[in-house]
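J.: this is a predicted model, with the sequence first.
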Amino acid sequence: MNFKEAIKADLDIFVETEEFAEEVLIDGIKCKAQLMVHTADKSNRQNETFPGLHGEFTEIFFKTEPYLAEHKKLPHRGDITLINGKRYEVVKAEDELGLMHLILSSYRANKPRVGDRRVD
C-alpha cells in the first residue's frame, strides 16, 4: 500500500459520526462531515470594509468522492453553497488528498433598532 492509498483508507476516520462528524446536507447531498462554526459578532470583530456587517465563518471537512459523483466539480472561492439549507459563500476551498476543506462565510446586517432613521 502506498502513501495515497493509506490516506484514502484513513479518510473514514475523519468523517466517522460516532467520533468527529455529523450528517450534513451539502448542496442537496447527504454527507458525513466535520462542521465547525466560528461567530464574529458586533462585540468582537466586524467587517471593516462593510461597517455593520457581522456573521458566521464555518469550516467544513467532508469526503470529496460522494460530492463529485453528484456535482461533477468541487466548490471554488466565490461560489455559493448550501449547508443544511443555509446559504454560504465559499471563502476557501481545498481538496486535501480526498478530504474537502471549505471555509465559508455567512454575513448578515445589523437589525434596525427602535429610533434608527431609515436612509434611502
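T.: Here it is on my side, so go on. These numbers come from a predicted model, not from an experiment.
J.: okay, CA-based contacts and neighbour counts for the rest of this
T.: Fine.
J.: neighbours around Ser105, how many?
T.: 22 (other C-alpha atoms under 10 Å).
J.: which residues touch the residue nearest to it when sequence neighbours are not counted?
T.: Excluding its sequence neighbours, the residue lying closest to Ser105 (C-alpha to C-alpha, 6 or more residues apart in numbering) is Phe57, at 4.6 Å. Applying C-alpha atoms under 8 Å, 6 or more residues apart in numbering, we find Phe57 in contact with Val37, His38, Thr39, Ala40, Ile103, Leu104, Ser105, Ser106.
J.: may I ask which of the residues you listed has the most neighbours?
T.: Leu104 (24 neighbours).
J.: please identify the helix or strand for the residue nearest to Ser105.
T.: strand 53-63 (DSSP states H and E).
J.: buried residues, stretch 5-23. List them.
T.: Neighbour counts over stretch 5-23 (16 or more other C-alpha atoms under 10 Å) mark Phe14, Val15, Ala21 as buried.
J.: second structure for comparison follows:
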Amino acid sequence: MNFKEQIEADLNIFFNPDEFGEDHSIDGKVVNVIVDNETLKSRNKKEYDGIVQADMLYFAKEEDLLKEPRPDGVQMFDGIPYIIFDAKLDDGVYEVILQANKN
C-alpha cells in the first residue's frame, strides 16, 4: 500500500459512523461528516476575540460532496440554508465553516 492509499484508508476510519462520522444531508445528498464545533468555539475565541463569526464547522471527504464549497456561497445542511464562511481543502478533506443565513 502506498502513502496515498494509506491516507485514504485512515480517512475511512475517521469518517466511519461508528467512530467520529455522522450522516448529514448536504445539498440534498447524505454525506458522512465530522462536525467539530469545539474547534470552532476555540477559533472564534482565539482568532476573532470571542465574536462569533460562524455557527458550524465540519469536515467532509472531497469525493463525497456534490460541489466544491466556496466562501460566500450557500450550502444546504440538513435542509437549512447556510452561508459558507470559509472552506479549505487539505489532502482530500474539506474543512467547511458555515454561518446561519440571517436573511
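T.: Received it, and whenever you're ready, just let me know what you need. Keep in mind it's a predicted model, so treat the numbers as computed, not measured.
J.: the residue nearest to Ser105 of the first structure matches what in the second structure?
T.: Using TM-score structural alignment, the partner of Phe57 of the first structure in the second structure is Asp55.
J.: which of the buried residues of stretch 5-23 of the first structure fall within helices?
T.: Cross-referencing those against helices under DSSP state H gives Phe14.
J.: switch the buried residues of stretch 5-23 of the first structure over to TSV; also include distance to Gly85 of the first structure.
T.: Formatted as TSV, these follow (distance: C-alpha to C-alpha, whole Å):
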residue	distance to Gly85 of the first structure
Phe14	23
Val15	20
Ala21	18
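J.: element containing the equivalent of Thr81 of the first structure over in the second structure?
T.: Using TM-score structural alignment, the partner of Thr81 of the first structure in the second structure is Gln75. For Gln75 of the second structure, the element it lies in under DSSP H and E is strand 74-77.
J.: over to Glu18 of the first structure?
T.: Using DSSP H and E, no helix or strand contains Glu18 of the first structure.
J.: does Lys88 of the second structure really touch Glu68, like I thought?
T.: No - counting by C-alpha atoms under 8 Å, Lys88 of the second structure sits too far from Glu68 to count as a contact (9.9 Å).
J.: which of the residues in stretch 83-90 of the second structure are buried?
T.: Ile83, Ile84, Phe85, Asp86, Ala87.
J.: quick check: longest strand of the second structure.
T.: If you go by DSSP state E, the second structure has its longest strand at strand 80-90.
J.: which bit of the first structure covers whichever helix or strand comes after that strand?
T.: For strand 80-90 of the second structure, the succeeding helix or strand toward the C-terminus, using DSSP H and E, is strand 93-100. Matched against the first structure by TM-score structural alignment, strand 93-100 of the second structure falls on residues 99-106.
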